[in-house]
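Asker: Test case, fold it:
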Amino acid sequence: MASKIASRIVEAAKAHSKTVEKYIGYGTAGFRTKADLLDHVMFRVGIVSALRSKMVKASIGVMITASHNPEEDNGVKLVDPHGEMLEPAWEVLATEIANLPDEKLSERIVSLIETSKIDLSTRSSVIVGRDTRQSSPALCQAVIDGIKAVEEDSEIANFGIVSTPILHYLVVCTNGGGTYGEPTVDGYVSKLVNAFRTLIGDDNKRGKYEPSLIIDGANGVGAVISEKLLKGLENTLNVNLINLGPPGILNYDCGADYVKVQQREPLNVTSNCGTRCASLDGDADRLIYLYFDDAGKFHMLDGDKIALLLAEHFNDLLKKSQLNLKLGMVQTAYANGSSTNYATKVLNVPVTCTPTGVKFLHHAAQEFDIGVYFEANGHGTTVFSDNAIKTIQDAASTGSNAAAKELAGFLNVINSTVGDAISDLLAVEAILHSKGWHIQDWDEMYQDLPNRLFKVSVADRNLVTTTDAERRVVTPEGLQERIDNIASKFKDGRSFVRPSGTEDVVRVYAEADTQENADKLGKEVAAAVGELCSGNN
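Answerer: Just a heads-up that it's a prediction; the model follows:
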């Protein structure tokens, strides 16, 4: 049977020949580069996904997206049976297979089948989704061609345009027999709508909370899904949905990454908008809030602020419900120093630091009964252990434990399978409603240290290696000493650098007591990176 698969792959690969020399690696978010370089990669990802499905005897997800990247880029990542990122060993396999010459592809696939003892009699099942990029339909077909090259009658569920979080949700629901929810887009929407309405109750106004907000859809799939969601939330949330398209301007001057990096409002939001705004990114897995105060000053609430809002509220509900569950937070080096101090010193909530990439944060969050994890860029969620779910549900069923009932409501509002901008947005709105808070009350929980992000173009990002959860540089020699010396010149100065997982750039983070000092610190560190890595800023 393996020989038949090899023959089919040889034939099918003729339409998806590897014509580019560029090495394309499976980074923190899968394969990602210019869309016109990806056809052969997508075909081979289809092959890998079908074989992975056969091996684990479950449905595997394939999401075609480049998230917050520009329209001309694209990418793809695989999702394992429980909605988690692809097993690391298979990331290595996928990278090897994606970069093989055409003439070696079928031989390597046969070898993989034999060494991994893959049962070819098991029918493969792959769930496919894509974002709104113009390149996505053709790349999606390449994936499907790869799946069919392994098995002509593979079970392929092509959901078309969906958000990345929905793809993860669909995989979990399919493999879980529907226990997590109905494995359809409508099932996803209904679950969130019903859970949010339950949490809000009949009174959608409370204290200083007003159910009016702007949602920036980044001209991407988030806008498409938000429109579906809002139909079910009429008379509960009053939303002005902006940046809805058309295709071709995805993430341009809008979206979560734009707001975070530029530290300014997205297109079509002005200082006199009079309400809070929530910006999604291109595939709706990142969320950033923003608002203007009475003086017209811009304020941004990023992943750190969202994480602390959730952690503070869950901490409060655990105390009120008297449930003995361990709550913890997971952050990366990008987390603002003030957020870490607030968590550990004010809330007394333990904080774990991991390398960048939600696969690392998600794994670390599973060490807690309730693990809140967010990257500063707005990508994150809350993970509940089986013990936490049972404990909360049992306490909520008694009828007299109001705090436990509220916690139980969040079990359904939050998409624990992966960071989900729309799910996180509803969780934030539910908490603000519960507390009766204006967005400014949330913002004033703690004061962020001013910070800035820079990118330095380099010939080879692999020149930079790091340790201590990416907070310290190992190579090139001398760079960490330069960073330490520069940071020491600024009050509350902190800076680190790390290579991008998707492009030949080195990312520089800097924070200090003032925005001017954060900018100066970041520019000096960026110059040092450029000098020692032969880059240009």
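Asker: From here on, just use CA atoms for contacts and neighbour counts.
Answerer: Fine.
Asker: A helix includes residue 95, no?
Answerer: Yes - looking at residue 95 with DSSP: H, G, I helix; E, B strand; the rest coil, it is inside a helix.
Asker: Compute the number of surrounding residues for it.
Answerer: Using other CA atoms under 10 Å, residue 95 has 20 neighbouring residues.
Asker: those strands in the stretch 201-350 of the chain, which residues are they?
Answerer: 212-216, 238-242, 276-280, 287-292, 298-301, 327-331 (DSSP state E, counting those that start in this stretch).
Asker: Can I get those in TSV including mean neighbour count and distance to residue 93?
Answerer: As requested, the strands of the stretch 201-350 of the chain are arranged in TSV below (neighbours: other CA atoms under 10 Å; distance: least, CA to CA, whole Å):
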stretch	mean neighbour count	distance to residue 93
strand 212-216	23	37
strand 238-242	16	41
strand 276-280	27	32
strand 287-292	27	32
strand 298-301	19	38
strand 327-331	26	29
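Asker: quick one: residue 241 and residue 429, what's the gap?
Answerer: Here residue 241 is placed at a distance of 16 Å from residue 429 (CA to CA, to the nearest Å).
Asker: Same question for residue 313.
Answerer: 12 Å.
Asker: Those two: which has the busier surroundings?
Answerer: Shown here are residue 313 and residue 429; by other CA under 10 Å, residue 429 has more neighbours (21 against 16).
Asker: and this one, so I can compare the two:
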Amino acid sequence: MADPVAEAMSRHPTPEGLVYQYGTAGFRTKSEVLDSVMARCGLIAALRSRALKGKWVGVMITASHNPPEDNGVKIVEPMGNMLQEEWEILATAISNKQTPEEVSQYYQEIAEKYRIDLSSPARAVVARDTRASGARLLAAFLDGLTKGAGAEVKDYGFLTTPQLHYMVRCLNTEGTPDAYGTPTEKGYYEKFGAAFKNALRGKKPSGSLTVDCANGVGGPKLAELIKHLPPKEEALEIFVVNDNVIKPESLNVECGADFVKTNQRAPPSSKAGPGDRCCSLDGDADRVVYYFKDSNNMFHLLDGDRIATLVASFLGDLVRQSGLADKVTIGVVQTAYANGAATEYVEKTLKLKVDCTPTGVKYLHHAAEKLDVGVYFEANGHGTVIFSPDTLDTIAKYEPRSPGQKDALDVLRAVIDLINQAVGDALSDFLLVEVVLAHKSWGAQEWLSTYTDLPNRLLKVIVADRKIFQTTDAERKLVKPDGLQKSIDAEVQKVRQGRSFARASGTEDAVRVYAEAATRGEADDLARKVAELVKAAGSA
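Answerer: Down below sits the predicted model:
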């Protein structure tokens, strides 16, 4: 009898000499070498669904902020969270099997190990961003999923990554007391549109907001979402720029969150005037950073650290005002990339607990899940707020004792609905920021003045083998190569308020060097010196 798995795999042979790795963002590389990986991810998605008694798992075909010629794939757990680490290892292993027969054998081995009944139902949800290679890679994935593994599929076409996570969570909670929403695009827009209106409670953000969509899938999706928001006269006027999805080769080119964060300047296409609030999404709309130019035409970035501190301070106010302060605690989760001034502001001014984790949303998300209310944003603008089930229950059942408590509680409940708790979602995140600014009666300048960032510089050093750079202490210290950390520490000692670390990139053969110090010159100098040390160690 023919082996459907081997047969499906034979149509997508493995390129020779390549080693694939399921990294922090799934598999991600040049799109032309991903067909075999996509077919195998179809098998893994089916196995994962069967291991979870036929629950829907998600698959997103995207390379986020990477250049247009790249693509990637990541698998999503039933509640919209990241794939379990144990299964990342299985996905990596199956993607590096050489022959169709080896893949089929490994597929059977996984089934035996996890006692998976291969004849039981398996279900997967799939969506993709607007890259030109998406249709071809989707076909390879479906080949593995349906023809190879005999699973059922629901294809949502083009979605932002957070919309895909939302669909997965909705499908798996449908008909339960924890139903997250309606698993359709319209359901997504209606849920977040209504929550935005309820959270504003008649307050209006000052001025307008210009949203740069990185010429990615966020453009058309934001245009749809705007139709479900209150009219601009009542709430917020939004100008959409860089929404050209007709030319996939323009994706992330001189625009988008990564461009703004890395270059510390507005996209060249920006026409925003002094004081105008702007934000940029990335290619799959799961990151957002804010920025503006002041009256002297000076650029100011309001990145993920700023969003985290703004949101944490607002949630702290709401919890106190609604009378829940002794029942609910709020914590902020950061990575080593968080600006030292932001950490100090959270601990000393907001008086909230700060946890530090390795870089990568899965680590932040995991740490935030352990808190009553966990606020996490990477400096790159990727993040969300997670409320524990007990905390949601406490807030839902709490009886306010005064009109003031009731008002605060109503806003808090609407804000919970406005936050996409499945994953960081640029569209819901920027609506949340606008709600906070409206309630505080702040513009971008007032937000900026809450604390002063220490000048910092982020550099990328291309290396032959990133795996030789190994870290500890939430990636803040290198343990390998030997002696490198000692040399970095010696450079840090030479500058005021100095801090620097180097870590291997999760997505490319490079080491990222971060440095901060009391002045711009010292920060730049420190980053350059540490980059030179890394380069020397990488070529030794």
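Asker: TM-score for this pair?
Answerer: Once the chains are overlaid, their TM-score stands at 0.96 when taken by TM-score structural alignment, normalised by the length of the first structure; 526 aligned residues with a CA RMSD of 1.4 Å.
Asker: which one of the strands of the stretch 201-350 of the first structure lies closest to residue 35 of the first structure?
Answerer: strand 276-280 (21.9 Å; CA to CA).
Asker: how big is the offset of that closest one relative to the second structure?
Answerer: With mean CA distance after the TM-score superposition for the first structure, strand 276-280 of the first structure departs from the second structure by a mean of 0.5 Å once superposed.
Asker: and for that strand, what are the contacting residues?
Answerer: Strand 276-280 of the first structure has contacts (CA atoms under 8 Å, 6 or more residues apart in numbering) with 212-218, 222, 254-256, 259, 266, 286-292, 421-422, 425, 439.
Asker: CSV for the strands of the stretch 201-350 of the first structure, including distance to residue 532 of the first structure?
Answerer: Below are the strands of the stretch 201-350 of the first structure laid out as CSV (distance: least, CA to CA, whole Å):
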stretch, distance to residue 532 of the first structure
strand 212-216, 39
strand 238-242, 43
strand 276-280, 36
strand 287-292, 34
strand 298-301, 33
strand 327-331, 28
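Asker: In the first structure, point out the residues matching stretch 347-354 of the second structure.
Answerer: Using TM-score structural alignment, stretch 347-354 of the second structure corresponds to residues 344-351 of the first structure.
Asker: list the buried ones in the matching stretch?
Answerer: For stretch 344-351 of the first structure, the neighbour count (16 or more other CA atoms under 10 Å) marks 349, 351 as buried.
Asker: and it, how far from the chain's centre?
Answerer: Relative to its chain's centre, stretch 344-351 of the first structure lies at 24 Å (CA atoms, centre = their mean, to the nearest Å).
Asker: Also stretch 226-233 of the second structure?
Answerer: Distance, centroid of stretch 226-233 of the second structure to centroid of chain: 26 Å (CA atoms, centre = their mean).
Asker: Touching it from outside, list them.
Answerer: Here stretch 226-233 of the second structure makes contact (CA under 8 Å, 6+ apart) with 189, 190, 193, 194, 196, 197, 236, 238.
Asker: Would you check which pair of these lies furthest apart?
Answerer: Across those, the longest distance by CA to CA is 17.6 Å; it joins 190 and 238.
Asker: Residue 43 of the first structure and residue 145 touch, don't they?
Answerer: Yes - the pair residue 43 of the first structure / residue 145 is scored as a contact, 6.3 Å apart, by CA atoms under 8 Å.
Asker: Comparing those two, which shows the higher neighbour count?
Answerer: residue 43 (29 against 24).
Asker: Please identify the helix or strand for the counterpart of the more buried one in the second structure.
Answerer: Here residue 43 of the first structure is matched to residue 39 in the second structure, going by TM-score structural alignment. Element membership for residue 39 of the second structure, per DSSP states H and E: helix 35-51.
Asker: Return the list of helices and strands in contact with that helix.
Answerer: Contact analysis of helix 35-51 of the second structure by 3 or more CA pairs under 8 Å, 6 or more residues apart in numbering; DSSP states H and E lists helix 4-10, strand 56-61, strand 70-76, helix 85-95, strand 123-128, helix 134-142 as its packing neighbours.
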